[in-house]
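> Sequence plus the predicted model coming up.
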Amino acid sequence: MAGLHVRSLLVTGANRGIGLGLVQHFLRMPNPPQWIFAGCRDPKGQRAQELQNLASKHPNVIIIPLEVANPASIKAAAAKVGEHLGGSGLNLLINNAGIFKPKTLDSETLEDMTEVYTTNTAGPLLMGQAFLPLLKKAAQGSPGSGLSCSKAALNMLSKCQSLAYREHGVLCVALHPGWVQTDMGSAAGHTPPVTVDDSVQGMLKVLSSLSEKETGTFLDWEGNVIPW
């Protein structure tokens, strides 16, 4: 984790679970980012209280209203982040937001299936499109050759972004956080084996060690390659 140095990052779904854990861990780094943009569907809601408390104590935490299933919300968030960054780019995009609706084949509905797909897959795609200019700007400003520290850490997408964004100096990987002790992870009634702290520390360690050869891969929170 000590090797991960980013000036700015955006985490979606930052109000609880793994997203909130990521924000907390970045704040605890010896050299925390200058800007931590915390995307949240309902910034003023009860579920965002802990995130609001963090933002009130840390001026580098900026809460961004963001619904990843809504293209207009994504566009507005990209504009707001761009305003804060001025002429600099965004170093790290973590597409963490996701939903889970336990269903059987018999009980699945088109409405629920569409909502899950829109949030978990189309959302990261649209996020990548909207924030690519800022990611490119950070990559172009990175010293040295090769890819910069800009990375899109994705849970639900996809080799395609890694191939399309590689020429711009942006690394894209999919990260599996493990079965984590969050509201979502515990939804099935069982206690998951991995704590939020362990998952987040593991993923940040993986991110800090990434190089060009890992772009387009699917890795778990301990750095193991998962077959596609």
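Good, I have the coordinates.
> CA only for contacts and neighbour counts going forward, please
OK.
> which ones are touching the residue positioned nearest the centre of the chain?
Residue closest to the average C-alpha location in the chain (CA atoms, centre = their mean): Ile94, at 1.8 Å. In this structure, Ile94 makes contact with 9-12, 151-154, judged by CA atoms under 8 Å, 6 or more residues apart in numbering.
> Surely it is within a helix?
No. Ile94 sits outside any helix when classified using DSSP: H, G, I helix; E, B strand; the rest coil, being strand.
> what about the strands in this protein?
Secondary structure of the chain (DSSP state E): strands at 8-11, 35-40, 61-65, 92-95, 151-154, 171-176, 218-220.
> Walking through the chain, point out its helices one by one.
Listed in chain order, the helices of the chain (DSSP state H) span 17-27, 49-57, 71-85, 110-117, 123-140, 159-165, 196-208.
> who does the fifth one touch, helix- and strand-wise?
The criterion is 3 or more CA pairs under 8 Å, 6 or more residues apart in numbering; DSSP states H and E, and the helices and strands that helix 123-140 contacts are helix 71-85, strand 92-95.
> how about a cut-off of 7 Å?
helix 71-85 (3 or more CA pairs under 7 Å, 6 or more residues apart in numbering; DSSP states H and E).
> this is the other structure I want to compare:
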Amino acid sequence: MAGLHVRSVLVTGANRGIGLGLVQHFLEMPKLPTWVFAGCRDPKGQRAQELQNLASKHPNLVIVPLEVSDPASIKAAAARVGEQLGGSGLNLLINNAAMLICDTLENETLENMTQVYTTNTVGPLLVGQAFLPLLKKAAQGSPGSALSCSKAAIINVSSNGGSLSSPAGWHLLQGVSYRCSKAALNMLTKCQSLGYREHGILCVALHPGWVQTDMGSSVGHTPPVTVEASVRGMLKVLSSLGEKDAGTLLDWEGKVVPW
């Protein structure tokens, strides 16, 4: 991770699982970020207790109320982060917040599809829009430098479950709404990479693996990848990302995932 040096990073869905693991690792880096922003729905709730404990020990960790399905919450979070950053920009935005409903083709509903798509796909779109001015500002602070996560980047945490060419794990979980939302997130990443490249912002999707989190374990099987292994792998990948990776889907080991 020697190549990854960010002054500021925001992680959504940071109160548990992969999001919390990312925050913990950013706080342990040799080159500490000046600011680590942890977005979560209920910062004072019981499910954010571990995050609260971290914040009490790390003055550079700021917990930000952020519900990614609520435009007003997103706007308020962007204002809060901008205020904390002062005149500097945001180097790295990691859209990690997501939800899974274990549905099948037979019992899929309009309500489930809408809720999951809003959180997993529309949320990253709106968060990217709201934080774009701060990402642009960070990119402008490194004029002429190549695209990288150290300059300015949006990383969307996706899934190989959204792959059209190789829909992983169908025999274990149909998860129709989740798969559709992640397939759409992959296309959103491609669109963001095309639209934001001129501003010096790198946009990439990452598949974290099938990870031992509450979500990952909800299908009734023990996932093979630990949070520790997933997060360490993803951070190593982030350190090596460049223009050649814009708009692609990579896994936590840096392999290209067909989608």
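Good, I have the coordinates. Keep in mind it's a predicted model, so treat the numbers as computed, not measured.
> now the strands of the first structure as CSV including distance to Thr109 of the first structure?
Formatted as CSV, the strands of the first structure follow (distance: least, CA to CA, whole Å):
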stretch, distance to Thr109 of the first structure
strand 8-11, 30
strand 35-40, 26
strand 61-65, 28
strand 92-95, 25
strand 151-154, 26
strand 171-176, 26
strand 218-220, 29
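> what about those strands, which gets the closest to Met29 of the first structure?
Nearest of the strands of the first structure to Met29 of the first structure, taken as CA to CA: strand 35-40 at 12.3 Å.
> Following superposition onto the second structure, what is the mean distance for that closest one?
By mean CA distance after the TM-score superposition for the first structure, the fitted strand 35-40 of the first structure averages 0.3 Å away from its aligned residues in the second structure.
> Figure out how far that strand is from the centre of its chain.
Offset of strand 35-40 of the first structure from its chain centre (CA atoms, centre = their mean, to the nearest Å): 10 Å.
> Keep only the contacts of Ile94 of the first structure that are still in contact in the second structure, please.
Among the contacts of Ile94 of the first structure, the ones still in contact in the second structure (both residues aligned by TM-score structural alignment, their matches' CA atoms under 8 Å) are 9-12, 152-154.
> For these, name the two members farthest from one another.
Leu9 and Leu154 (13.7 Å).
> Provide the aligned range in the first structure for stretch 205-220 of the second structure.
Counting by TM-score structural alignment, stretch 205-220 of the second structure pairs with residues 174-189 of the first structure.
> got the contact list for that stretch?
For stretch 174-189 of the first structure, the external contacting residues (CA atoms under 7 Å, 6 or more residues apart in numbering) are 17, 100, 153-158, 191-196, 199, 203, 217-221.
> Would you confirm that Ala246 of the second structure contacts Cys203?
Yes. At 5.5 Å, Ala246 of the second structure counts as touching Cys203 under the criterion of CA atoms under 7 Å.
> what sits in contact with each of the two?
The overlap between the contact sets of Ala246 of the second structure and Cys203 (CA under 7 Å, 6+ apart) consists of Ser193.
> Between the two, which has more neighbouring residues?
Neighbours per residue (other CA atoms under 10 Å) separate Ala246 of the second structure from Cys203, with Cys203 holding more: 32 against 22.
> ok, the more buried one - contacts?
153-155, 189, 192-193, 246-247.
> run the last query once more with 6 Å
By CA atoms under 6 Å, 6 or more residues apart in numbering, the residues touching Cys203 of the second structure are 153-155, 193, 246-247.
> which one of these sits closest to Ala72 of the second structure?
Closest to Ala72 of the second structure out of the contacts of Cys203 of the second structure is Ile154 (20.5 Å), distances taken as CA to CA.
> Show me what the closest one lines up with in the first structure.
Checking TM-score structural alignment: Ile154 of the second structure goes with Ala152.
> quick one, what contacts that match?
Listed by CA under 6 Å, 6+ apart, the contact set of Ala152 of the first structure reads 93-94, 172.
> Turn the residues you listed into JSON lines, including distance to Asp106 of the first structure.
Shown next, in JSON lines, are those (distance: CA to CA, whole Å):
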{"residue": "Leu93", "distance to Asp106 of the first structure": "36"}
{"residue": "Ile94", "distance to Asp106 of the first structure": "34"}
{"residue": "Cys172", "distance to Asp106 of the first structure": "36"}
